[in-house]
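In: Okay, structure incoming, though there's no sequence with it:
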C-alpha cells in the first residue's frame, strides 16, 4: 500500500520547529558524504504544444490554447538517499514562471517515497509544501546561526517561498520587522497574509526600502537580473538567495559578492553554475559548504561581515522531510492508503 498525503495533510503534519533539526542533520550528513545525491537533470518542457493555461478557469476546465514555440517551463528530477535510512525519495518538480499570470503556482512538485530495503513504494506526497518548508528552513537556520537577534528582515519577492522564508526565520529568531518588495501588487497580499500570522510585515514600494537597515535580506524570485543594489547592504547583513537555480537566473549583483566575507552554498558544485555566481566570476572553490556552519567549522568572525548564503535546493532535504512526514503520518493515521 502507498500512503497519499495531500497538500492539506502535509501542512497539517508539518511543524517548522520539528523540521529545523531534521534539515540540519540532513545538511550534516550531506557534508560528510553520507548520502547518495545523483545529478538532478533539468530540461525545458512545453515546446510546440498548446498553452492551455489561457483556457484554465478556477474550476480547472480547459479551453483552446495558443501554441508556444518556446518552453513553457522547466522540469526537474531530484532523487536522494541518506545512508542508514530505510527509505529514499525522488522529487518530480516543475517551474513555470508565467503561471502567476494565470492564478496558478509557479512551482509544482510531487515526492515519491520508496523502501530502500525492498524497493517497494511507500508514499506519494504533495511536494510543493515540502519544497517550500525545507527551503524555508535553510533561511531560518542560516539566520539562527549567522545573525544576532533581533532580525530586521528585507524580502525581495512576494510568492509562496517569500512567505515560508519569513515564517522559518521567525521560527528560529526574534523578528523585529519584515519589509516586502515585489514589482507586482502581490507584495500587499503577502504582507497581509504574514500579518494575519502575527508577523510584523509591511509592503514597501522599492527594493531599496526593503534592503535599507535590514540585517537579513532574502531574495525569493525567478529573476534573470539582480534584484537589489548590493551597495545598500548594511555592514553585518546576511543575504539568503533561494531563487536562482540555472545559469540564466540571477538575483544578486557583483557588488554583493565583492562585499561578502564568505559565500556559503547548500550544494557548492551546483551553486557554482547559477547566474549569480558565474556573473560574479566565482567558482566552486570560492564557496563554503553550508553544512560546515552547522558543524561549527566556520561561521561569522565579526559583527560587520556581510555573508551570503546561496541555495539551489538539495534532494537530500526532500528525502529527510518526506521521511519525517511519513513517520508522523503513520503515527497519527493521517493520509490515504491506496494500492497500485
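Out: Structure's in. What do you need? Just so you know, these numbers come straight off a predicted model, no measurement behind them. Residues are numbered from 1 along each chain as shown.

In: switch to C-alpha atoms for all contacts and neighbour counts from now on
Out: Will do.

In: Wait, residue 91 touches residue 81, no?
Out: No. Using C-alpha atoms under 8 Å, residue 91 is not in contact with residue 81, being 11.7 Å away.

In: Is residue 10 in a helix, a strand, or coil?
Out: Classification of residue 10 by DSSP: H, G, I helix; E, B strand; the rest coil places it in helix.

In: tell me how far the ends of stretch 83-91 are from each other?
Out: Stretch 83-91 stretches 18 Å from its first residue to its last (C-alpha to C-alpha, to the nearest Å).

In: residue contacts, the closest residue in space to residue 34 that isn't next to it in sequence?
Out: Sequence neighbours aside, residue 83 is the residue nearest to residue 34 in space, at 5.6 Å (criterion: C-alpha to C-alpha, 6 or more residues apart in numbering). Residues counted as contacts of residue 83 (C-alpha atoms under 8 Å, 6 or more residues apart in numbering) are 34, 35, 36.

In: Second structure for comparison follows:
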C-alpha cells in the first residue's frame, strides 16, 4: 500500500482536472449510481488522562462511485480544543483509505485535509461556473477567512475567474492575512471591515463559517446574486438569514436530504421541497432562468466527492488512463 502525505497530494492535484472529477461525481450521485452508507460518528477521549468529557469526535465516511476502480473510506476527526493556545493542530483532520473495488486490495492512504478542502472548493467553483449571472470573471464576496475561504476563492477563480474578492471576517488580522495570501496567488483580493460591504454589489457570495447566526444581511444582496453556503453542516449552524431565502428564486443543495436538517433551512422555515439537487444543474435540467434571479446553493459535502477525488489522485500517481471513465 502506498502512502501519500500532504505534499504528495498537492503535487498530484490540479483544479482544472478536479472540477471535472467532482462534476462527474455529482452526476453519478444524482443518478443513484453510488454507494454512500450512513456515516457513523462517535465520541473519543473520555476517560483519557482522567478526562470527564470527550475530547473530540471520530467519523468514518465510506463511498463508492459505480464504475470506478476503487472505493474509499475517509476517516475524519473533529477536535474543537485544537484551537486552544499552544495546540498546533487543525480542528478537522482526515485520512482517506483507497481500496481496489475488484479484489479488495488496499491501494493507498492519502492525507485527507487537502482532499476535503479541494473537493469542497470545487462545489463552489462549479456552482459559480454554472449559476453566476453574466459571463466572465466574477465580483466575489467571501465571508470567513479560514482555509475554506481560500479554497473556495481558488476554485471559483479556476472555474470562472475572479475579478476581485472582498474578504470579511470579524477578526481584522485573519481577514487581512487571507486577502494577502490570495493576492500572493495572483487573485485580486482585499479585506473589508463589514459583511455588508463585502456582499453589496457582488455577483457571488460565499460563506465559509461555522456560525450559529446569520453572517450577512440578505437585504444587501444585489439582484442576480449567487449565494454559495458551505459552512453550516448541522442543525446548530446557520449562516443565512430569512431575507436571503425570501429573495431566493431557486435553492440548490448538494445532498438535499441532509441539507434539509441544517440550521439554514430549519431556522429559516425553508420548505425542504424547495431544495433542488445540484446534480440537476449539471444534467441541464435546472439552472438560472434570468440575470435578475437570486440563487442559493447549500452544501454539506458528500463522501462521494472524497472517493472520486481519491480515485483521481490514484490515477495520476499510477499513470492510469482515466479517459474511459464515463459520465
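Out: Looks like it came in fine. Worth saying up front: this structure is predicted, and the values here are computed from it rather than measured.

In: TM-score of the superposition?
Out: With the length set by TM-score structural alignment, normalised by the length of the second structure, the two chains reach a TM-score of 0.92; 315 aligned residues with a C-alpha RMSD of 1.7 Å.

In: just to revisit the earlier point, any idea what the residue nearest to residue 34 of the first structure aligns with in the second structure?
Out: Aligned by TM-score structural alignment, residue 83 of the first structure pairs with residue 66 of the second structure.

In: how much space between its match and residue 88 of the second structure?
Out: The value you get for residue 66 of the second structure to residue 88 of the second structure, if C-alpha to C-alpha is used, is 39 Å.

In: name the element the residue nearest the centre of the first structure belongs to?
Out: When C-alpha atoms, centre = their mean is applied to the first structure, the residue found nearest the centroid is residue 135 (3.3 Å). Residue 135 of the first structure belongs to helix 127-146 when elements are defined using DSSP states H and E.

In: With the second structure overlaid, report how far that helix is off on average.
Out: The superposed helix 127-146 of the first structure is, by mean C-alpha distance after the TM-score superposition for the first structure, a mean 0.4 Å from where its aligned residues fall in the second structure.

In: in the second structure, what residues pair with that helix?
Out: Under TM-score structural alignment, the match for helix 127-146 of the first structure is residues 112-131.

In: just how off-centre is that stretch within its chain?
Out: Relative to its parent chain, stretch 112-131 of the second structure has a centroid offset of 5 Å by C-alpha atoms, centre = their mean, to the nearest Å.

In: again, but for stretch 177-189 of the first structure
Out: The answer for stretch 177-189 of the first structure is 18 Å, by C-alpha atoms, centre = their mean.

In: Determine how far the last residue of it lies from the first.
Out: End-to-end distance of stretch 177-189 of the first structure (C-alpha to C-alpha): 17 Å.

In: Could you pull up the residues touching the counterpart of residue 182 of the second structure in the first structure?
Out: By TM-score structural alignment, residue 182 of the second structure lines up with residue 194 in the first structure. Counting by C-alpha under 8 Å, 6+ apart, residue 194 of the first structure makes contact with 163, 200, 201.

In: neighbours around the second one, how many?
Out: It stands for residue 200 of the first structure. 16 (other C-alpha atoms under 10 Å).

In: now swap in the last one and tell me
Out: A total of 25 residues lie near residue 201 of the first structure under the criterion other C-alpha under 10 Å.

In: which SSE is the residue nearest to it when sequence neighbours are not counted in?
Out: Excluding the flanking residues, the one nearest residue 201 of the first structure by C-alpha to C-alpha, 6+ apart is residue 178, at 4.4 Å. Element membership for residue 178 of the first structure (DSSP H and E) is strand 175-181.

In: how big is the offset of that strand relative to the second structure?
Out: Mean for strand 175-181 of the first structure is 0.8 Å (mean C-alpha distance after the TM-score superposition for the first structure).

In: Now find how far off-centre that strand is within its chain.
Out: That offset, for strand 175-181 of the first structure, works out to 18 Å (C-alpha atoms, centre = their mean).

In: I figured residue 80 of the first structure was touching residue 35, is that so?
Out: Yes. With contact defined as C-alpha under 8 Å, residue 80 of the first structure counts as touching residue 35 (7.2 Å).
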